[in-house]
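**Student:** Structure of the sequence below:
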Amino acid sequence: MLIPQGLPYYGDETYYIPWTLGTLSSYNLQIWTPGNGPSTGVLSLFPTMLLVGLRGILGQELGVKGYLLLLAWLTAIIPYAATKQLLRHWKFVLDPLRLELASGVSGLVCLLFFSNQAIVAGSNSFVWNYAMFPLLASSLMIFMDTGTIRQLLIFGISSAVASPQPFWPYLVGIVGLIYLIFSLERRISTPHRVKLIKNSLLAVATGLGFNAFWIVPTAAGYLFQAGGSTFQLYGAQGAVSLGDLSFLSFWSFQDVLLLGESAHYFFWDHPQTYTLFSIIIPLVAVTSVLAYRRNRAVFFVGAVLIVGALATAGVNEPIGVLYYLLTSYLPYGAAAILRNPTKFVPIVTFAYGLLLGLGVIAVSSSLSSRRFSLLISSRNLVRHSIVLTLVFLILAPITYGTLLDLQGYTWPRYSPSNIPEQYGQLNNWLTAQPGDYKVMWIPAAGAYDWKPYAITAFPDLLSSKPTVPFTSIYPNPLGSTYNIGKILAFMGVKYVVYHGDSINYPNDQILQTLLAQRDLATVESLNGTISPKDDSHTPLPIDAPGTDFTDRPFHLSNVTLPRGQDNLTMSYTIPKTVIDQGYTSGQFADYFSIGLYGFPAGSVDFSNQIFFATVAHQDMTNATSGYVSFNVTSSLNYPSTSIDLYANFYDGGYRPLTPIYFIDRLTLVPNQVTNRYFIFENTDFDGTVFSQNVNIANNANMTELLISNASIVSSPSANLTSYQQTSGVEARVTFQASAPFVMILTEPFDRLWRAYIGSSEIQPTPIYGLVNGFLVNQTGTLNIRVYYPLQTYLYVGMALSAASLSLFLLAIVLVWRKSRPKTTASLEKTLSVPVPTQLFDQLQPRAFGKSKAPNS
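**Tutor:** Now for the predicted structure:
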């Protein structure tokens, strides 16, 4: 991922974005994304700041790769440091070298675990939870015991840094509650119990204060129902279902305890990642509990491990029904966060890291005892070798599962690649166009012939202008109208950008539909070529069940296949096994025929087949042989050079009568893929803000807009004289109005938008169910301010977080000044007083230690 040239990105990890201060401002410091709706981009504030800083120092590519390397390092160094301070605090290990060994083992366990998103998933948002949780948990527990303000500050800052995936309150809440119960259960005095509870509440308040920058706007979004449903995507009724939880509960209780996973299908199908050797992991953990049983903290760590394993198992046995009941009755997004139980795995890895580190120390201590020293002749080299072998036996099965994930999932998907230069040319063209407008890229997301793995929100996030999701019009109403520009005008879209490099959408069909629109005019076109992946030497899947690679009753005379639609002809011979089943006529019909399959080279995956065709024409030589032709369609931009061709005989119910026979490996021609790019201008576009007659408020939905003959023309009674967009959440406009009108704001409808004319406030009404309309009853020169008030709550939250940090820094300074040792220096004038000679002679021997008395 780091060495090859290009950017490593895939899925939600959009490292192709130009990480600039403008990106930080528009995506992370605004609660509204133009053209899309309410945004939770403030959660990714810290990753964006880090990427912007690294890009400014190292450039885009090295900055992204440096970011990935830094986060991978943090997933090891933070557990190492957290383990070290906890073991020292609990007085488990006092010897410096053994403390380093235990902490190092803990850090390596967390680093090498297959669910470390910094290693196997491009450092997605979950890695911030995974990396910061050990520091959060350790600083919280030490503060609960000692009340040290430094630990509380570390807890607050760590919680804010973990905000990209706001799951840390669940993780820390579980561990903190267990620790509080264990602490209160001890025979301690009442003042100590009060101190524990007070410190716990203070930690909660600190977490709220430091995270106010995202808690306040999110809570306000829930309260005011921002976006209608955006902030309440999951409610108490629709948050989870037993089927969803069963699918997403990937790991059984046994899988979790062995730090492995069984075979499952989500992003990819892979083998079981743990073996018999993995049993050493729980054995060493139990050893540490037995060896340190006199220290009650070891039982706390064991309890945390068990609770974390049960939560990570989700709805699997042994207590899965309780997990389902809990998630079923939680409100709002709280239940949605729990719909993926694997998020609890940081608890397991950190608890295991502590126990495994202690287990190694327990074995090392046993080897250093007098009895074992005699057995191994007191050779340090032998003792050290045994300890290192134990560490290897612990880490090897953990690393094995990670390597399987890297080979099957990470390395192919995150293989560094470059975005075609045509996207830069399209963005430069858009940037050169004057005015304020939005763009619609068609299609968006999915996989591309130059990156055959899904990229979320591409190319929208790469766009130099605000975008509107193309799913707003695709597949309908785009496929059912020739006036799509009307709808696009109300969305504020002036340009539609088509790019024909998608492999998930019917590119040619979409292009023909766009060309047929009456209100879209072509203003720019580009072509680009790519070299597809050469998979001609990929091994055949000879072990695939139900296949036959030897007795092939089909033969091709030509092993090349033109890209696109083509006719493919081959000879056939009906096997005796088919004739014996009663198919003796040799004539293909609905009840008996041949099925032709095209698969990616090296696979027989029916869920990923390229094409399937039945017989289009038959020429019989005799009752058992002849020639058949098929009409096959391969994508014009299929991203590889080869296709494996298979066929079988089937009956009327498509029941296979034979195995699926491998015929040959076809080579696609030409050996280059040509992609087309177009920019269409919407001739109905009337501005980001425009006026309409008051009767438009009576229209209900897009259907009425499409069936009406009215054009998108501003109301003659209201003329827009000036428009200034100060940010994505605020604009100032001036109208010269002679009669009431409706001001159209081309942003997705949200009841929180407001228009202010002087001291009066106007609430929006939905226009065609799409955008915001403000009914303006005043006339004359009207200066209108349009604002999204949820932004104010973002500012309030950020101010509270900044105030919390400032107060803590001030408190630390005051505590430091109070505890600083005071030195006094006399400013009085020193007087020279003569010393009697006799007294000086008596004091001189004592001053230099030459006393006659031995005890002086």
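**Student:** When you work out contacts or count neighbours from here on, use the C-alpha atoms and nothing else.
**Tutor:** Will do.
**Student:** Strands of the stretch 301-450 of the chain, start to end?
**Tutor:** Listed in chain order, the strands of the stretch 301-450 of the chain (DSSP state E, counting those that start in this stretch) span residues 438-442.
**Student:** now do the stretch 601-750 of the chain
**Tutor:** Counting by DSSP E, counting those that start in this stretch, the stretch 601-750 of the chain forms strands over residues 611-614, 617-620, 625-634, 642-651, 660-669, 673-682, 689-692, 718-727, 730-737, 741-748, given from the N-terminal end onward.
**Student:** Next, the angle strand 642-651 makes with the third one.
**Tutor:** Between strand 625-634 and strand 642-651, the angle comes out at 130 degrees (axes from the mean of the first three to the mean of the last three Cα atoms, to 10 degrees).
**Student:** let's see this one next to it:
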Amino acid sequence: MSIGRIYNNKILINSKFVLYFIVIIFYFILTLLILAPVLMPQGIPFYGDEVFYPLNNISYFGVYVSKNPVLDFYIWKNSGGPDPPLLYFSHTLPLYILITLFGQELGVKAFQLILASIPGIFSFISLYILLKEFKPLSEKKSIVFSLIGSLIYSYSFYSGDLTGLGTTIGVVYGTFPLMSALSIRFLKRGNISDLFFLSLLSMIASAQPFWIYLLGISLVLSFLLLGLNRSVIKRLFILGGTLILANSFWIWSTLMGYLKGASWIFSSYTTSELITYDNLKFLSFWRVLDIMLMGERQYYFIWLHPQTIRPENVVIPIVAAVAILLGRRNRLVLYFSLMLVLGIFLTKGVHEPAGYVYYELAKNLPYGLGAILRNPTKFIPLVVYSYSFLISYSIVELFSRYRKIFARIGLVGALVLVFYSIFTVTLTYLSHYTWKVYSPTYIPNVYINANKWLLDQGGNFTVVWLPVGGAYVWKPYVISAFPLPLSSAPASSVSPLINNKIIDNATELCNILTYLGVKYVLYHNDSLDVQQSGRILKGLRSSFCLRPVASFAQTVKAIDVSNSPPPKNGTWILGLPVQTVDVPLKIIRSNDTLVRGENTIVVYYRIPSFVVNQGYKGRFWPGFSVALNVYKAGSLDLNDRLVIAILDNGGLKKQILINDTSGYIIFNVNLTNCPYNAVDIYANFYGCCFKPLTPSYYLGRFRVEPDSVPIGIEVFENTGYRGPVFVANGSAEVLSVVQLDPIHWRAVVNASGPFLLVFTQPFDRLWEIELPPGYTASHFQCYMANCYLINPNGRNGVVTVDFVYGLQIYQTAGFLVTFSTLAALAYLAFFRGSNASLRSVLRRFLS
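**Tutor:** Below is the predicted model of the structure:
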């Protein structure tokens, strides 16, 4: 039934369009309220490598930067390596448009709000579509059914775009329900409009190619709904072929990158590199009980997330099981029941039961297909989507069958309990994790000034930022990708590889920097790992090829947490109960102040009798010791742990025995970059493999002085820098070098004999060299760069040498195929014949 006409009656707006519009507004408003703590304050919400960073932008600074989408047509990232444009339609293009329209901060926040709202909007539409196709209900029941399910799907703590703003896996979580519903409806009806929108969604979901597995499982199970006949099989082949063509923009270059042996992601993101049983076990975060109860209860030594399972969570699988009993002859119920079982089995990874099956599956898939499976938790959309349908089915079906007031009150109570169980977990997760680690932040001016200085130098050079990660002083949570993505000059991907061994070897360091075209090394001192940072700075200062040329400084005021309430006895930290009374450890100190630097902390200890009875006493060793944990004052979150001092990392410097059960321990604690003005100190006895033997004992609160933290950046120039292309040996001289585009460089060389030419982009065997006829060349790696031994064979003189990246042709062709496919689908859906007008397409899509 239409309610109005616009554009001279050419487009009919029916009631379902109004319904979807209301749903969109509803989820935008609700999501905005939930994410208000990170979207409303000034600053840009970001955290670590869980969010999209544009690379090597040279005109604008910030965590999210307007990145020219044209550059993403090129597969080679300057000074980095080949990188398929998986994020083009999910992040690069939308961010560019939003930032252009609204500015950086508002554009980023609008992007995050849209992504976080998508799971609710798309899951509502998907459930509504499936109900209309396979279980016709009244309009009111369909809306209530879809609303219940979409609330469950959107606001579970598994929703990556809600709890991890901007994450690529969150894009897959949000788009999967609608992709599943549209694919099923296409197999049933064969509407080109469904195929068009499905192709668009798949291109967005390609931020994480994991969607292929999810949609594949959905399609296999869809035969339970559609049967297996000739028309379904025909449409299945059409669907598969169309999705491959629509995603050619990344599939072709990715496939050829693996087949041709490209570098970087193609050599590291492989089954052989990533799939081991131990790695899978570590990344199998959730056991069967965690998944079924939609929470998590385990503790990991480095796990940052709060434990969220509560007894009331048991209502979730119970209500879902009721749907299986009520609708055991309903094909939709069977479809989602099997999806739930498969989802639980796959999401648990290598945990029992039958965990080894997952390992064998991941290990035996070639290239990156197995590597994608290294994180089993990505299968969680199957579980939550199934729960969203089954729980909605139980409530609506029982509400229809039982009309007595008390029965309906009970059903409403059960639904409220389900919502309470799911939303409480989500709010706990948001308050302990998302709202904290994604707190809006502006990048300090010291980084802006350093990047402006780099721009002023001019020329075509590469830089290295050390250390990689950190920036803890002004962003008190780990930022593992910083600051490479924000560099105004191309930042070399070698930065993480300059480890202690290379830093301590000046000759090796200088050769690597020169061969990779690095002109400047920038050291920033705001990393939390002060010991490692100090070692890096010492190595840079002692290197014979590096000389300091600039420095930038800024002071940041410490965050005042001195008045935070102390912990209460019986609360929990690190998966352990906190004990504040009868503490067998005591800090021996004349005052309650620590300095912003090295601190020697002396602790008297007495080994509790229940620990002694387990056979632990005497001299400490790696299988028995004391761990000293320094936390932000007032916090019990692992996110806020500043220091852990143990025997293995040198934090425990000395043990002085009084007897076998008591003595003194001397700890070394460095608080140079502590962003707070007060800390709480805890300690516990632990056994083998860090297994805790005692509660976590609270040893007291200490002020940290002074109350300001200096931030500094030192810039070193590589005096051995010889340009992006140079002659390392032989009878030749480079006259000029020009970069024509990201995948094409040209050098003019005056040669009088054989010579070794170095092209300073990271080594990749697909960098092809073009020489005049009669010249011969061999390509090999030296100091991580591309080296070419060129022989003029008597043709001496000036020669033009072109370096062209061979994988680009496949990416260019892939983009052409993608856009051609979309154009063809749009023509078939919108312009071919009277039944394919925009009005009819909207009617069919919304029906």
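**Student:** thought Ser792 of structure 2 was touching Gly753?
**Tutor:** No, residue 792 of structure 2 isn't Ser; it's Pro. Yes: between Pro792 of structure 2 and Gly753 there is a contact at 6.3 Å, judged by Cα atoms under 8 Å.
**Student:** if we can go back for a sec, please work out which of the strands of the stretch 601-750 of structure 1 is packed deepest.
**Tutor:** The densest packing among those, expressed as mean neighbour count by mean count of other Cα atoms under 10 Å, is seen in strand 741-748 with a mean of 25.
**Student:** matching residues in structure 2 for that one?
**Tutor:** Equivalent residues of strand 741-748 of structure 1 are located at 755-762 in structure 2, counting by TM-score structural alignment.
**Student:** Relative to structure 1, what is the average displacement of the matching stretch?
**Tutor:** Superposed on structure 1, stretch 755-762 of structure 2 shows a mean distance of 1.2 Å to its aligned residues (mean Cα distance after the TM-score superposition for structure 1).
**Student:** what does stretch 388-399 of structure 2 give?
**Tutor:** Relative to structure 1, stretch 388-399 of structure 2 is 2.1 Å off (mean Cα distance after the TM-score superposition for structure 1).
**Student:** Show me what that stretch is in contact with.
**Tutor:** Residues from elsewhere that reach stretch 388-399 of structure 2 (Cα atoms under 8 Å, 6 or more residues apart in numbering): 127, 141, 144-146, 148-150, 152-153, 316, 319-324, 326, 333, 336-337, 408, 411, 415.
**Student:** ok, of these, which come out buried?
**Tutor:** Neighbour counting over the contacts of stretch 388-399 of structure 2 (16 or more other Cα atoms under 10 Å) leaves 127, 144-146, 148-150, 152-153, 316, 319-324, 333, 336-337, 408, 411, 415 as the buried ones.
**Student:** got TSV for the strands of the stretch 601-750 of structure 1, with distance to Phe599 of structure 1 too?
**Tutor:** TSV is the format used below for the strands of the stretch 601-750 of structure 1 (distance: least, Cα to Cα, whole Å):
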stretch	distance to Phe599 of structure 1
strand 611-614	7
strand 617-620	22
strand 625-634	11
strand 642-651	5
strand 660-669	10
strand 673-682	19
strand 689-692	50
strand 718-727	50
strand 730-737	52
strand 741-748	42
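**Student:** Map Thr818 of structure 2 across to structure 1 for me.
**Tutor:** With TM-score structural alignment as the criterion, Thr818 of structure 2 pairs with Ser801.
**Student:** any idea whether its match is helix, strand or coil?
**Tutor:** Taken by DSSP: H, G, I helix; E, B strand; the rest coil, the conformation at Ser801 of structure 1 corresponds to helix.
**Student:** quick one: it from Ala212 of structure 1, how far?
**Tutor:** Noted for Ser801 of structure 1: a distance of 5 Å to Ala212 of structure 1, by Cα to Cα, to the nearest Å.
**Student:** before we move on, what about Tyr768 of structure 1?
**Tutor:** Following Cα to Cα, the distance that separates Tyr768 of structure 1 from Ala212 of structure 1 is 36 Å.
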